[in-house]
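Enquirer: coordinates only, sequence not included:
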């Protein structure tokens, strides 16, 4: 066994111990084809008002610009699929936001993994990223053999569906690389495209953020949601799970075992009227460690008023 193979075994075993669903590894390089697709998507204005998507383009397509001397991109999945359901009277909230903000949870695990690598292997430089840096997480998951990018633009995995978070650890350690995932297992299925309430999936693998309910309820900072889309929100007040809920591959989803993702009771049980009766102070107290705090109370009030 080569040092790279031995180190890879150590890393994947520790990732599993930390609770990650899967771990794949790819060679750090420029993602030329993904760069072309990203540029076309941006040129069409499909990023909406997410100006940050236009910044640091070179870093997005080449992790070696993020971590000098980078040799490997480690991609990790963390399951968030819940065992419970929301009350039928509750405003609909995307499942990923039911518990503690995943940024806190995953960042701690990434730091622990990097510390383990440095302890067991030696002087390794690396940086962990959780949806907060210019990294093409889904592309790297594909390159590391974890799955394929489906028609809904989510990463799909044959064993686990898509209800998981993606995280990356870029490091200057040479490892044994997994084979890229080159097969599209969506086939002729178009359920996600057919069921999207706002028809935001404009082509296989391409989402127009300007129409996407997740964008409208979280990223859009306007005073009101566009009138043409308000009657298509389908009860969603923070994010949207429709394209995942209808995906046949998610029949393989299993409830997560992460204590931090235990649902906040108010997410499951508060009715629309109870939500609207919340004060800003109560909102901040209940959701202080939740992703739901992101649009702030003003944004959530706007979303609730659109129902």
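Expert: That came through fine. Model, not experiment: these values are computed from the prediction. Numbering: from 1, shown residues only.
Enquirer: only C-alpha atoms for contact and neighbour calcs from this point on.
Expert: Fine.
Enquirer: thought residue 26 was touching residue 177?
Expert: Yes - between residue 26 and residue 177 there is a contact at 5.0 Å, judged by Cα atoms under 8 Å.
Enquirer: Overlap of the contact sets of the two?
Expert: residue 144 (Cα atoms under 8 Å, 6 or more residues apart in numbering).
Enquirer: what comes into contact with stretch 278-292?
Expert: So stretch 278-292 is contacted by 97-102, 238, 266, 293, 297 (Cα under 8 Å, 6+ apart).
Enquirer: can you pull out the helices in the stretch 151-300 of the chain?
Expert: If DSSP state H, counting those that start in this stretch is used as the criterion, the helices of the stretch 151-300 of the chain fall at 191-195, 213-214, 227-230, 242-245, 265-269, 272-277, 280-286, 296-305.
Enquirer: hmm, back to that, residue 26 and residue 177: who's more crowded?
Expert: Higher neighbour count among residue 26 and residue 177: residue 26, with 24 against 19, using other Cα atoms under 10 Å.
Enquirer: which residues does the more buried one contact?
Expert: 72-74, 140, 143-144, 177-180.
Enquirer: What spatial separation is found between it and residue 282?
Expert: 45 Å (Cα to Cα, to the nearest Å).
Enquirer: Show me just the buried residues among the contacts of residue 26.
Expert: Buried subset of the contacts of residue 26 (neighbour count, 16 or more other Cα atoms under 10 Å): 72-74, 140, 143-144, 177-178, 180.
Enquirer: The residues you listed into a markdown table, with extra columns for distance to residue 210?
Expert: Below are the buried ones among the contacts of residue 26 laid out as a markdown table (distance: Cα to Cα, whole Å):
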| residue | distance to residue 210 |
| --- | --- |
| 72 | 34 |
| 73 | 31 |
| 74 | 31 |
| 140 | 25 |
| 143 | 28 |
| 144 | 30 |
| 177 | 37 |
| 178 | 35 |
| 180 | 31 |
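Enquirer: Closest to residue 3 out of the residues you listed?
Expert: Proximity of the buried ones among the contacts of residue 26 to residue 3 was ranked by Cα to Cα; the top entry is residue 177 with 12.8 Å.
Enquirer: Quick check, that closest one in contact with residue 27.
Expert: Yes - applying Cα under 8 Å, one finds residue 177 in contact with residue 27, separated by 6.3 Å.
Enquirer: before we move on, the earlier item: a markdown table for the contacts of residue 26, including distance to residue 221?
Expert: What follows is those, written out as a markdown table (distance: Cα to Cα, whole Å):
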| residue | distance to residue 221 |
| --- | --- |
| 72 | 36 |
| 73 | 33 |
| 74 | 33 |
| 140 | 30 |
| 143 | 34 |
| 144 | 35 |
| 177 | 41 |
| 178 | 40 |
| 179 | 41 |
| 180 | 37 |
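Enquirer: Use this one as the comparison:
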């Protein structure tokens, strides 16, 4: 119990907004859901989703002797917004690349645990390894999986990054909470491309985020023209319409301060931007994942009439 309390206090001290802990074990139900999803081809060209299936469903294959999965939520909801007439960027990408920011906190957290508790072995992950983060967050009592496929926290909404720290020490475990989506279908109704095919099931191959970020070095299919609602990088529609996000509060993380260009660029500014300027302005931004060529492709697609 003392170690569990220390870890949760440490998480808050390091800037994480919420912390939950679950027993490390195989995720049998999630394994079946993931297998069905893959078999239906809903991962599109994201072949990496097929890799390391055994590790995705069992954290003990990622950390030898794993006993506990610590899940951490980090708020990224911004206090400022883009100009509405410009190509839209998902809010998670307004500031610095979250991988860099959160990975450093996870390393610090593990070091502090080793200093305080003893020879703790563990590994931290943030959206860069075969870990079912949302499943662990749900099992840790941090929320439920909404009809849009996102984790929803009852007091804080869904604009969070999810990180996990898998360790080999036993801790006190949290219990899952209920599902509070009820009969609401706002996200299902609002999805511009119909990617939310049923409650909690996202056809990744139809998602705007897939086309604008994950689809590498290919043209976006013509059949999708006119369906992107101005989204150039990612999409927040299903979160923006979710009633639970009325509880979202602006983050206080300096690293996630919006890049000025994201808030201020007009459509013309984006179109006039050179590759050199792109590399300089977005050198620490998630936008670099699409590269300059990807952003140019997305802009061209938005400007093509169906």
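Expert: Nice, thanks for sending it over. Keep in mind that what you see is a predicted model, and the values were worked out from it rather than measured.
Enquirer: Can you give me the TM-score here?
Expert: Once superposed, the chains reach a TM-score of 0.98 (TM-score structural alignment, normalised by the length of structure 2), with 302 aligned residues with a Cα RMSD of 0.6 Å.
Enquirer: which one is residue 242 of structure 1 nearest to, not counting chain neighbours?
Expert: Counting by Cα to Cα, 6 or more residues apart in numbering, residue 196 is the residue found nearest to residue 242 of structure 1 once chain neighbours are left out, at 6.4 Å.
Enquirer: ok, now residue 31 of structure 2?
Expert: That would be residue 57: by Cα to Cα, 6+ apart, it lies 5.8 Å from residue 31 of structure 2.
Enquirer: The one you found maps to what in structure 1?
Expert: Taking TM-score structural alignment, residue 57 of structure 2 has residue 61 as its aligned residue in structure 1.
Enquirer: how close does that match sit to residue 70 of structure 1?
Expert: 13 Å.
Enquirer: dump the residue contacts of residue 87 of structure 1.
Expert: Contacts for residue 87 of structure 1 (Cα under 8 Å, 6+ apart) come out as 268-271.
Enquirer: can we see that at 7 Å?
Expert: The neighbourhood of residue 87 of structure 1, defined by Cα atoms under 7 Å, 6 or more residues apart in numbering, consists of 268-269.
Enquirer: Is it in a helix, a strand, or coil?
Expert: Three-state call for residue 87 of structure 1 (DSSP: H, G, I helix; E, B strand; the rest coil): coil.
Enquirer: Next, the distance between the ends of stretch 92-112 of structure 1.
Expert: 34 Å.
Enquirer: Can you point out the buried residues in it?
Expert: 92-103, 105-106, 109-110.
Enquirer: And the contacts of that stretch?
Expert: For stretch 92-112 of structure 1, using Cα under 7 Å, 6+ apart, the contacting residues are 18, 80-81, 128, 130, 235-241, 260-264, 267, 289-292.
Enquirer: sorry, back to before: select from the contacts of residue 26 of structure 1 every entry located in strands.
Expert: Counting by DSSP state E, the part of the contacts of residue 26 of structure 1 found in strands is 72-74.
Enquirer: Show me which of the residues you listed is closest to residue 32 of structure 1.
Expert: For these, the nearest to residue 32 of structure 1 is residue 73 (15.8 Å; Cα to Cα).
Enquirer: counterpart of the closest one in structure 2?
Expert: Using TM-score structural alignment, residue 73 of structure 1 lines up with residue 69 in structure 2.
Enquirer: same deal with residue 274 of structure 1?
Expert: Match for residue 274 of structure 1 (TM-score structural alignment): residue 269.
Enquirer: how far away is that match from residue 285 of structure 2?
Expert: 18 Å.
Enquirer: Name all residues that make contact with the residue lying closest to residue 178 of structure 2 once chain neighbours are set aside.
Expert: Once flanking residues are discounted, residue 178 of structure 2 sits nearest to residue 144: 6.6 Å by Cα to Cα, 6+ apart. By Cα under 7 Å, 6+ apart, residue 144 of structure 2 lies in contact with 138, 151-153, 177-179.
Enquirer: Whichever residue in structure 2 pairs up with residue 236 of structure 1: how many residues sit nearby?
Expert: Matched to structure 2 by TM-score structural alignment, residue 236 of structure 1 sits across from residue 231. Neighbour count for residue 231 of structure 2, taken as other Cα under 10 Å: 21.
Enquirer: neighbours around the residue in structure 2 that residue 264 of structure 1 lines up against, how many?
Expert: Using TM-score structural alignment, the equivalent of residue 264 of structure 1 in structure 2 is residue 259. By the measure other Cα under 10 Å, the count of residues near residue 259 of structure 2 is 17.
Enquirer: repeat for residue 19 of structure 1
Expert: 17.
Enquirer: Now name the helix or strand holding it.
Expert: Under the criterion of DSSP states H and E, residue 19 of structure 1 resides outside all helices and strands.
Enquirer: Aligned to it, what sits in structure 2?
Expert: That one, residue 19 of structure 1, aligns with residue 15 by TM-score structural alignment.
Enquirer: repeat for residue 219 of structure 1
Expert: Checking TM-score structural alignment: residue 219 of structure 1 goes with residue 214.
Enquirer: For stretch 130-145 of structure 2, grab the matching residue range in structure 1.
Expert: Taking TM-score structural alignment, stretch 130-145 of structure 2 hits residues 134-149 over in structure 1.
Enquirer: Just give the nearest non-adjacent residue to the equivalent of residue 46 of structure 1 over in structure 2, would you?
Expert: Mapped onto structure 2 by TM-score structural alignment, residue 46 of structure 1 lines up with residue 42. Of all residues not flanking residue 42 of structure 2 in the chain, residue 203 sits nearest, at 4.7 Å (Cα to Cα, 6+ apart).
Enquirer: Kindly reformat the ones in strands among the contacts of residue 26 of structure 1 as JSON lines containing distance to residue 52 of structure 1.
Expert: Output for those, formatted as JSON lines (distance: Cα to Cα, whole Å):
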{"residue": "72", "distance to residue 52 of structure 1": "25"}
{"residue": "73", "distance to residue 52 of structure 1": "22"}
{"residue": "74", "distance to residue 52 of structure 1": "24"}
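Enquirer: All set now, cheers.
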